[in-house]
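K.L.:
A structural model of the following input is requested.
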Amino acid sequence: MSTKDYIEKDYYKVLGVSKDASPDDIKKAYRKLARANHPDANPNNPEAERRFKDVSEAHDVLSSPAKRKEYDEARRLFGAGGFRFPGAGGRTGQPGTGSVDDLFRQATQAGDGFGDLFGGLFGGANRTRTSATGRGPRRGSDIEGEATIDFTASVNGTTVPMQMVSEAACPTCQGTGAKAGTVPHVCPKCEGSGMQTSTSGGVFAVTEPCTECRGRGMVVDDPCPTCGGSGRGRSTRTMQVRIPAGVTDGQRIRLKGKGGAGENGGAAGDLYVIVHVRPHPVFGRKGDNLTLTAPVTFTEAALGASIDVPTLDGPSVRLKIPAGTPNGRTFRVRGKGVARRDGTPGDLLVSVEVVVPDQLTDEAKQALDAYAAAAGTSNPRLGLFANARSGSA
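P.N.:
Here you go, the predicted model:
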């Protein structure tokens, strides 16, 4: 049901009752019309189905004191025969008469500000009231915590204990906010709705939490000495939090329903855990792959070799290094990485690092001199100077 329908539809006329009809008159009219136009009694009758929907819609609004009050206020403000709006149908700045379509067209062009006002008048108040009233259920607050885990735990998943401090129902008054032996009473200002409506300039209505009961809908005359009448108290509890496998450093995990307790039967809030991962002395991570740097000797890189490299939490694997492997070359070991969302594992990326000895024996120096003479290798930096002069690769 749109806001335009809310203004233009005459629900009293739909039910065939007067504007000052009592709740019992409205109920009787609805039952009579609902039975007469029910789809079961009128199969394959689109007109009866439409009337049944209109009757149900009218009853939904007029049977609720709060909705009926807002509906009557909307009809009073905007009326069925037009409304007064600055600049409509006349010179700029002069009052004029326009249609409801004109109002909504201008409201749409005006942007979000008008939308907020209309939402608070016709629909937003009802939505806010459900959570703000003290008599209705209220969702618990969200809680945020932090957990620091080891690198291996981040890959495999783990369970960590966390001490949470949140608001819960006061244990002394059981959330009523009233001293033992007393009970809160309905707020006389908002009549228990938790909301109050005020008009600005006699045109737009703004709905906000009641200043008397602060949105609870109930007033406490003799407050509970433990919570001071708020009905809430601080609760400390330790819970085991499951950190899923594959979590990354800085990732924010949402645990639904593990936050603050709800009020008056409301759902619990959520727990958000920011995970910090300690670095590993050997392994790194790149997406779903683990990374590792393996030192090799010059002889192994030049002649080729088979070397053993570790895995994160399993036996080592043998990696074949082909002859002539340059420094920094990366090899892939399949299936030794981080588990993906679909359950398949990532890979282990091993980069070789050629280690140059800082001390050589005389025999080793002679052997290298003999190698240099036998290899007769040209200067590898000739191309470097040539490209530096030409500016091209």
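K.L.:
contacts and neighbour counts: CA atoms only from here.
P.N.:
Noted.
K.L.:
which residue ranges form the helices in the stretch 51-200 of the chain?
P.N.:
Ranges of helices in the stretch 51-200 of the chain, per DSSP state H, counting those that start in this stretch, are 65-78, 100-110, 112-118, 124-132, 151-156.
K.L.:
one more: the stretch 251-393 of the chain?
P.N.:
Going by DSSP H, counting those that start in this stretch, the stretch 251-393 of the chain shows helices at 298-303, 362-375, 382-390.
K.L.:
pick the most buried one from the ones you listed.
P.N.:
helix 298-303 (a mean of 16; mean count of other CA atoms under 10 Å).
K.L.:
residue 230: what's it in contact with?
P.N.:
175-177 (CA atoms under 8 Å, 6 or more residues apart in numbering).
K.L.:
brain fart, residue 284
P.N.:
Counted by CA under 8 Å, 6+ apart, residue 284 has contacts 290-292.
K.L.:
another one to check against the first:
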Amino acid sequence: MTEIDYYELLEVDRGADASTIKSAYRKLAMKYHPDKNGGCKDNEAKFKAVNEAYDCLKDPQKRAAYDRFGHAAFQNGGGGGSAHDFAGFSDIFESVFGEFMGGGRGGRAQPRRGADLRYDMEITLEEAFHGKSADITIDVTASCDSCHGTGARPGTHAHTCSTCAGHGKVRAQQGFFVVERACPMCNGSGQVIEDPCRDCRGDGRVERTKTLTVNIPAGVDEGTRVRMSGEGEAGPRGAPPGDLYIFLHVKRHAIFEREGTTLFARAPISFTTAALGGTLAIPGLDGRTHELKIPAGIQSGKQLRHRGAGMPVLQGRGHGDLVIQIDVETPTRLSTRQRELLEMFRETETGDECPEAQGFFARLRNAFAGD
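P.N.:
This next block holds a predicted model:
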């Protein structure tokens, strides 16, 4: 399952302040609003995704939970505002701020979720264009097969900690304040293992190397994050696992540069082609050759656009554009015949052939006419 990072959706940095996030949201909401896109389903989906991202990041508590847990922070709810959704979020809020505020609600110790993992993958621009499936190998702590993650030797089980009565926390009175901390006997788990598993030594986890298949969708960009749910570190003693996040890095291409879904390239042409016009054939990342018409009299720096030949839209339909910047190349090696022909051409010049040059020298003369 691929989930686009909320910060990427709003096109802001993770450290962006509230005003920056709000400004980015307003810009994108206006761009993708259904009323302005003629009922386009892709833009409607993008509009909903942008609203979902802003709804999370504008709320300091939700943002704090998202920064720590990612999309997993809201897996048990969908923003509908039900009591179940609120309870799920309050559990996450407590796990973020509970220790600072002096502990939780006094219930039994909850199993700690396994840590999330990060994997950096480098891909080519062609692979970003078409998408790909790749196998990766990672070293990770996985649930112990011998004890099924319990930490206790097969045939035995853990007992409720007598010190904290299974709560995982103990309290101490200090003046007017009650300080709550993890139970020193069970290390906050609420359970005591008297006969630990020999393979995992009571932790319920073992080190393991595993191979995973990562599906990279077409249209990904530098820094796109692909989430693999439940493929992170196993939680201690049967707790839920974390997630694995694949961060993508796109190699520099020899010809094309990218900005969003637009591909840019520079193409040198001869001065005769620039003067007379012609056709430019550019091989695209899609495997096809795209022809661009060069108008007569084109100047260096002029850009030609071929619509629909750029990068695919991530999780959408259509492609961006291919933009070619023209560089007119002056010949440096001429044959005798070529030089003769150019001399003949120069003899027939009136100045009207190059109006910009003619205008420049006219302004130059006028500027110094009074000296």
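K.L.:
got a TM-score for the pair?
P.N.:
Superposed pair, TM-score by TM-score structural alignment, normalised by the length of structure 2: 0.64. Supporting alignment: 266 aligned residues with a CA RMSD of 2.9 Å.
K.L.:
hmm, back to that, any idea which of the contacts of residue 284 of structure 1 is closest to residue 261 of structure 1?
P.N.:
Distance to residue 261 of structure 1, by CA to CA, is smallest for residue 290 among the contacts of residue 284 of structure 1, at 40.0 Å.
K.L.:
quick one: map the closest one onto structure 2.
P.N.:
For residue 290 of structure 1, the aligned position in structure 2 is residue 263, judged by TM-score structural alignment.
K.L.:
can you get me a residue count around that match?
P.N.:
Applying other CA atoms under 10 Å, we find 22 residues neighbouring residue 263 of structure 2.
K.L.:
state the distance from it to residue 184 of structure 2.
P.N.:
Separation of residue 263 of structure 2 from residue 184 of structure 2 (CA to CA, to the nearest Å) stands at 59 Å.
K.L.:
reformat the contacts of residue 230 of structure 1 as TSV; add distance to residue 259 of structure 1.
P.N.:
Converted to TSV, these look like this (distance: CA to CA, whole Å):
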residue	distance to residue 259 of structure 1
175	17
176	21
177	21
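K.L.:
nearest to residue 337 of structure 1 among those?
P.N.:
Of the contacts of residue 230 of structure 1, the one sitting nearest to residue 337 of structure 1 (CA to CA) turns out to be residue 175, at 50.1 Å.
K.L.:
chain neighbours aside, what residue packs nearest to the closest one?
P.N.:
Excluding its sequence neighbours, the residue lying closest to residue 175 of structure 1 (CA to CA, 6 or more residues apart in numbering) is residue 231, at 4.0 Å.
K.L.:
which residues in the stretch 1-150 of structure 2 form strands?
P.N.:
In the stretch 1-150 of structure 2, the strands defined using DSSP state E, counting those that start in this stretch lie at 117-123, 132-143.
K.L.:
and those strands: which comes nearest residue 355 of structure 2?
P.N.:
strand 117-123 (47.5 Å).
K.L.:
superposed on structure 1, where does that closest one end up, distance-wise?
P.N.:
Comparison of strand 117-123 of structure 2 with structure 1 after fitting gives an average deviation of 1.2 Å (mean CA distance after the TM-score superposition for structure 1).
K.L.:
what range does that strand cover in structure 1?
P.N.:
Against structure 1, strand 117-123 of structure 2 falls on residues 143-149 (TM-score structural alignment).
K.L.:
got the contact list for that stretch?
P.N.:
In contact with stretch 143-149 of structure 1 (CA under 8 Å, 6+ apart) are residues 160, 162, 164, 166, 259-260, 269-278.
K.L.:
next one: stretch 175-192 of structure 2
P.N.:
Contacts of stretch 175-192 of structure 2 (CA under 8 Å, 6+ apart): 102-103, 108-111, 158-161, 163-173.
K.L.:
which of these are buried?
P.N.:
103, 108-109, 111, 158, 160-161, 163-164, 166-170 (16 or more other CA atoms under 10 Å).
K.L.:
biggest separation within those, which pair?
P.N.:
103 and 158 (24.2 Å).
K.L.:
related to what we said a few turns ago, mind listing which of the contacts of residue 284 of structure 1 are in strands?
P.N.:
Under the assignment DSSP state E, these contribute 290-292 to strands.
K.L.:
ok, how many other residues are close to residue 241 of structure 2?
P.N.:
22.
K.L.:
which position in structure 2 pairs with residue 252 of structure 1?
P.N.:
Per TM-score structural alignment, residue 252 of structure 1 is aligned with residue 225.
K.L.:
now its match. Nearest residue, chain neighbours left out?
P.N.:
residue 247 (4.7 Å).
K.L.:
and the one you found, how far is that from residue 29 of structure 2?
P.N.:
Counting by CA to CA, the gap from residue 247 of structure 2 to residue 29 of structure 2 is 26 Å.
K.L.:
between these two, which has more neighbouring residues?
P.N.:
residue 29 (20 against 16).
K.L.:
got a list of what that one touches?
P.N.:
Listed by CA under 8 Å, 6+ apart, the contact set of residue 29 of structure 2 reads 47, 50-51.
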